[in-house]
Structure formats: C-alpha cells, structure tokens
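Asks: sharing a sequence plus its predicted fold:
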Amino acid sequence: MDISIIIVNFNSANYTINCIESIYKYTKKVTFEIIVVDNNSSSEDIKALNTFLENKPISFLKSKINLGFGGGNHFGYQFAKGNHYAFINNDAELTENTLLKLLNYSYSDKNAGVMGLHQVNKENERFKYSFRQFIDLKYHLFNQKKPIKYYSKKTNSDLTSPFEVDLVSGAFMFFKKEAYEVSGGFDPNIFLFYEEMDICLRLKKKGYQTIFYPESTFIHYMGKSSSNVKIKNEFTISYLYVIQKNYSYMYYYILRIILLFKYGFKSILKPKKHFSSFKIILKGGNSLVYSMKP
C-alpha cells in the first residue's frame, strides 16, 4: 500500500467527514487506507461518525481518553500498513490530487523525511505560516518572524520549487515510513502544539530533511478541530517541553531567561493576554495530557 492516512477526531465529526470526502474525491492513482482515531468524543459525535463510516473500508479506532494530537496520531500509526504516512488534520480538505504529487516527490528525493505544503483558507488565501524556522534562541534573538523572506534569501530562489525548511505545519505532514519510525514518531507527551517542531528536530538529527512542497495546497479551517480544548497554557507548556527535550540544559536555561524578560514586559502592557504564559515560564505548569482520564 502506498499511503496510510491518519485523521484524529475530537468532537468535530462534520469536519472529519468533509476531510474524508475530499480525500476520496481527489486522490487517484495511489493505493491508500484511511484510519480515523477518535479522542473520546461525545456520544453524539461518535454516532455521527459511525453512521458515515458504516460500510466504508475505513478503520475507526476509539480511544478511551483524549490522547491529544500527537498521541492520537501515534496511536493510529500503530495500525498503518502504508509505505508513507499522511497525518492530516480533520479540519483540512484536499482540493486536488495532492497525495500523488507528494508520493512522487518522496520517491525522487531520498533525503526527504517529511513534506508539507501551503495551507489556505476557504477563499484560497495563504496562511502566514505553512513552514518556518525552528523557534529557538536564534529565532528570538534575531526576530526571525518572516519565513518567506528568510528562506528566499537562504535559498536564493523564489520558493516555487521544493526546498528544505526547519519545519512544516502539523496540519498536513507526509512522512516516509522509515523516517517516521527512525525519528520515534509523534511524542505522546505533547498534548497539543509544537509536535511538528519536535519531530522535525529529531528527523534532522537522524539525517533526514524536512521539505516544503509549494506546488500544491490544502484548505485548513484553522482551529476548528481544537475549539473545545483549553489551549492557552498548553501552547507555552508544550514549547518549553520541546526545548528542554531537544537542547542542552544550558540552552534551555538561557532561552527561558529571555522568555521571562519578554513575557514579563508583555504582561505589563497586556496582562490578560500574557500573564498566564509568564507564570508558566516562571513556575512551570502541567500539560493536559496528564489530566485525561478514562
């Protein structure tokens, strides 16, 4: 089988259904399977999915707890049979035969471990971040918040052909099987956010490249799949975890000091927006992954 497509659902069956329908509509000339992982949604949401999936050749896995994005995807991977893995947000939709394009490119580039592509809204307007640099010390110190400008200069190109980046959006990640497995896959300790940075860092250490493929797009209804999750604190908790996990303690310590000054100042100007992040950077916090119970 060419591709295993893994989709995580949490109380958003309508988006999952639309995502699956777009896959069937546009995906041709490849063999694929679809694996849907439900993260302990409501009974009504499960019922809607069961009705839609009835008599379809789709694997439907139901977790007794909410595993989060990374954990849910990694759970689904354990049942995958394809030579490539496409982890697609359930609030995404295909608009062309994207999977065939990515498959062909993957076979042409032996160093490519994972690929991503442009995410657009319903009006076909591109999102600001479909690829970017690692959010590391250099990023904070030199204010590298314009990835298009950064990579245009780095590659000396107009970015219309595939090029290497640090990371791609986690909303659509297309892996070679061996690259995903060698990297260790998504970390279940990350409930939400920064999963793509973590796994792309590990891929790079294993000698694989992260490739941005600009010749295709997908629609992403940003945030719809996580609208019922308390995400504000998780954003900061996940980031600190990824830095501490992948860099030295001294590196983590210096970056944390920089963030304390940065968010301390922001908290003075906009306390409602930034004080919770400052508090987590100062004292730490517990991820939602540890609060989920069956």
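Replies: Looks like it came in fine.
Asks: only C-alpha atoms for contact and neighbour calcs from this point on.
Replies: Noted.
Asks: can you map out the strands along the protein?
Replies: For the chain, the strands defined by DSSP state E cover 3-9, 32-38, 58-62, 84-88, 92-94, 112-120, 131-132, 163-165, 167-168, 172-176, 209-220.
Asks: got the buried residues for the last one?
Replies: Of the residues in strand 209-220, those buried by neighbour count under the rule 16 or more other CA atoms under 10 Å are Q209, T210, I211, F212, Y213, P214, S216, T217, F218, I219, H220.
Asks: which residues are in contact with the closest residue to E33 other than its chain neighbours?
Replies: Leaving aside its sequence neighbours, E33 sits nearest to S4 (CA to CA, 6 or more residues apart in numbering; 5.0 Å). With contacts defined as CA atoms under 8 Å, 6 or more residues apart in numbering, the neighbours of S4 are F32, E33, I34, I35, A80, K81, G82, N83, H84, Y85, A86.
Asks: go again with 7 Å.
Replies: When the contact criterion is CA atoms under 7 Å, 6 or more residues apart in numbering, the partners of S4 are F32, E33, I34, A80, K81, G82, H84, Y85, A86.
Asks: try this one side by side with the last:
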Amino acid sequence: MKKYKLLIVTVTYKPDKKELTLFLNSYHRYNDLGDKAKLIIVDNSPQNSWEWRTFIQKYHDIDFISNPSNPGFGTSNNIGFARYESDYVLFINNDVEFIEPLFTSLLKEFDKDTSIGCIGIHQKGGAPSFFLKMTAPEGAKVDEFNQETHFISGAFMLFRSDLFVEIGMFDPNLFMYFEEFDLSERLLLKGYKTVFLDKYHFLHKAGHRTKQNEFAAQKGSDSFCYICKKYELDYKAKNDAYIKRMLKMIIYNLLFLNIKEVLKIRRIICYRKKVIKENFEL
C-alpha cells in the first residue's frame, strides 16, 4: 500500500454541492505536495440522498467513502484516516477554501519542533480559530492562544499521524462536539504540543447561525455529559450558562413570534435537563 506524506480527511453529510466544489477546486489549486497528498471524503449521507457518483467522477484523484451508517464525526474521520498510511493527517471541514499553499510550509513546522503533535491556523471569514477550554481559569485571555487553556478549531487540525495513533485517535463515544478539547487534552497528557500559527490562513465560511439544529443540540448535550465524566469536570456552571443562553434565545424568538423555533428550543432544554439528571443527579 502506498504511503502518503499527507492525508486530508473531510466528512460530509448531505453537502451543498456548490460549497463542496469550491473546497475541492481550492484544494487542487493550492496543493503544493502533488501526488504526495491524498484527499479523502467520508460521506455520511443516506444512500441516494444526492448524486455523489456523478459529482465525484470529475475528481478521480480523490477517494470517496460512502458511509451511510453515520457513526459520527470523529469515527468517520478515523475511517478516512485508516484508508492509507501517512506521515501527517489533516482533518478539515468542507465549508472552507484554501487560499494559499500551506502543506509544505506547515510540515516543515513539525521538523522544527518534534514535540509538536497538532497545528491549527488562522481562520478567515469570521469563525473563531480557537476556543477557551471548560477547564480554563476565570480571567484567561480569550484572544491569545495557550494550549493549557485553549483548543484549536476542529475545522483545521493537522497532526503527526504516529502521534494521532498514539493518543488513541478520535474517541468513538463522541458523536459530535468536544472532539477538539478531548484530543488537545490527550496530546497534553502525552507531553506533546498543540500550536496555533497565525501566519497561515484559510477561509471558513461558517456564517452566523440563527436557528438551532435539534439533533445536533441533543448530540452536543450527550457529548457534554460524556466529557465532564471522562475528565471529572464540574458540569454545573457550564450547564447553567447553557440553559441561560437557550432561555435568551426563547425570548428573542418570542419577540419575532417564531413559535416553531421557541418550541424547538424548549425541547432542546428538556432533553438537556433529562441527560444531566441521568448522568449526574440520579
């Protein structure tokens, strides 16, 4: 089996074909490793939900894995990673575009410091490039990356492949959300660094979400409970803050008489309270 210098893995679910096309075209334009790099799409969409066979024919150099069982974001990334051997692996969103050659320069950063396990870079387009951890102390700086108090965005996570395997890859118990925090903590425990390099850029078209995805919110609540138990974190303050945000959203939607959204958020809150009780209060 051929070993690649770099694997690029992205997970899709009923993707916007125009957006995906922009991502793939930008990859072809700025791939400075040529055939030493391999892009793999792991598609979690239900079978026959979109014409991916026709779509993918013009991208014959890209591997496409149909994965309709949809085992979750992390597990699907693990599936893509396992397809080939590689020196490095980049897990990336597909609502992004490359805007400059990155691969050769970023891989050299690992050579400069062998303790680096994961690299994140600057996201243009409004989405945050990194986030405060739940374990961050009060008063921690929001806009200055520190691996002890921050984790990089899951929209772009570049790993040394051997270290990704060493830390156990994505935790399959997390269907979605909190994967970045989990990977960051496991790298730290093994003595490896997560670094943020602001001088490199890509475009992330995340946009501003005004509506809640009920399924995603429920999975997020499940992941929140799992992570709190895994790392023995105090769930109360973070959960209270979450409930307050949801209540504010109810008030906001009531002002615009958006009753459907109000009812959805109420269901999200009820589900959150149920799983909190099941995991911590019984």
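Replies: Nice, I can see it. Here the structure is a predicted model, which means the values were calculated and not measured.
Asks: TM-score for these two?
Replies: Superposed pair, TM-score by TM-score structural alignment, normalised by the length of structure 2: 0.79. Supporting alignment: 256 aligned residues with a CA RMSD of 2.9 Å.
Asks: how far away is the alignment partner in structure 2 of the residue nearest to E33 of structure 1 from V142 of structure 2?
Replies: In structure 2, S4 of structure 1 lines up with L7, judged by TM-score structural alignment. Distance from L7 of structure 2 to V142 of structure 2, counting by CA to CA, to the nearest Å: 31 Å.
Asks: and E85 of structure 2, by the same measure?
Replies: Using CA to CA, E85 of structure 2 is found at 37 Å from V142 of structure 2.
Asks: compare the two (neighbour count), which wins?
Replies: Each of E85 of structure 2 and V142 had its neighbours counted (other CA atoms under 10 Å), and the higher figure belongs to E85 (17 against 13).
Asks: residue in structure 1 matching the more buried one?
Replies: Counting by TM-score structural alignment, the partner of E85 of structure 2 is K81.
Asks: V96 of structure 2 now?
Replies: Residue correspondence to structure 1 (TM-score structural alignment): V96 of structure 2 is matched to A92.
Asks: its match: how many residues sit nearby?
Replies: Using other CA under 10 Å as the criterion, the residues surrounding A92 of structure 1 number 27.
Asks: let me know whether F159 of structure 2 touches F91 as I believe.
Replies: No. Contact between F159 of structure 2 and F91 fails when scored by CA atoms under 7 Å: they sit 8.3 Å apart.
Asks: pick out the residue nearest the middle of structure 1.
Replies: Central residue check for structure 1 by CA atoms, centre = their mean: the C-alpha nearest the mean position is that of G170, 1.7 Å away.
Asks: what's the closest non-adjacent residue to whichever residue in structure 2 pairs up with S106 of structure 1?
Replies: Aligned counterpart of S106 of structure 1 in structure 2: F110 (TM-score structural alignment). On the basis of CA to CA, 6+ apart, the spatially nearest residue to F110 of structure 2 that is not a chain neighbour turns out to be I116, at 6.0 Å.
Asks: what's the answer for T210 of structure 1, then?
Replies: Leaving out its chain neighbours, the residue that sits closest to T210 of structure 1 by CA to CA, 6+ apart is V114, at 5.1 Å.
Asks: returning to that earlier point: across to structure 2, which of the contacts of S4 of structure 1 hold up?
Replies: Shared with structure 2 under both residues aligned by TM-score structural alignment, their matches' CA atoms under 7 Å, the contacts from those are F32, E33, I34, G82, H84, Y85, A86.
Asks: now the residues you listed in CSV, with neighbour count?
Replies: CSV is the format used below for the kept ones among the contacts of S4 of structure 1 (neighbours: other CA atoms under 10 Å):
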residue, neighbour count
F32, 22
E33, 17
I34, 21
G82, 18
H84, 25
Y85, 25
A86, 26
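Asks: longest helix in structure 2, by residue count?
Replies: helix 236-255 (DSSP state H).
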